[in-house]
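In: next input, structure requested:
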Amino acid sequence: MADNAENRPIENENPLVGNIVIFVVLMAIFVLGLVAVSWLDFTTVWPMAVLILCFVGAFFIPMAIISRSDSGSEHRN
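Out: Presented below is the predicted three-dimensional model:
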């Protein structure tokens, strides 16, 4: 038996549909980045701007918008 039954790990923190939506959005960002790399020829600024926006989106969507940055704080003592 566990010493503290209140601090059990959370199982199924996200529903399946939420996980699928997050995966589809981030995969679309990844594919858009690949397409932008294929257009990159260093004479126009738009493909690099798209790549930077893809990076910002792929970094900040999990960290800030769906709040994955603090998901483990309730288990740290």
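
In: please count neighbours and contacts with C-alpha atoms only from this point.
Out: Fine.

In: which residue is nearest the centroid of this protein?
Out: With distances taken as CA atoms, centre = their mean, the residue of the chain nearest its centroid is Pro62 (3.3 Å).

In: look up how far Arg68 lies from that one.
Out: 6 Å (CA to CA, to the nearest Å).

In: alongside the first, I'd like the structure of this one:
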Amino acid sequence: MSVNEPERENSLLSSIILFIVFFVLFLGGIFAFSWGSLNNVWPFAIGIGLFFLSFWIPQTFMGRSDSGSKAMVRAKTRKPSGEF
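Out: Below you'll find the predicted structure:
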């Protein structure tokens, strides 16, 4: 890793904190479903919303899904594998 290359990984502590926050969101979605009934659909809507947020926020804003087109690949260090 060169001096000019940015760090793309979270530290261990921030990764653990982020995991706990989004796991609590996920568990909150599961807990919301326990309050649901056929007469009250709001717990189901809240549960689906919490499930959505617990997966969408990490994958969209904290993941590497958008780094493929902007990734800087050095031509000098990249070597072909020779196998097809």
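
In: which position in structure 2 pairs with the residue nearest to the centre of structure 1?
Out: For Pro62 of structure 1, the aligned position in structure 2 is Pro58, judged by TM-score structural alignment.

In: relative to Ile46 of structure 2, how far out is its match?
Out: According to CA to CA, Pro58 of structure 2 stands 19 Å off from Ile46 of structure 2.

In: thinking again about what came up before, show me the contacts for the residue nearest to the centre of structure 1.
Out: For Pro62 of structure 1, the contact set (CA atoms under 8 Å, 6 or more residues apart in numbering) comprises 68-69.

In: specify the local secondary structure of it.
Out: Under DSSP: H, G, I helix; E, B strand; the rest coil, Pro62 of structure 1 falls in the helix class.

In: relative to Leu26 of structure 1, how far out is it?
Out: In this view, Pro62 of structure 1 and Leu26 of structure 1 are 9 Å apart by CA to CA.

In: which other residues reach stretch 29-42 of structure 1?
Out: Outside stretch 29-42 of structure 1, the residues that touch it by CA under 8 Å, 6+ apart are 47-48, 50-51, 54, 57-58.

In: what residues in structure 2 pair up with it?
Out: Per TM-score structural alignment, the counterpart of stretch 29-42 of structure 1 in structure 2 is residues 25-38.
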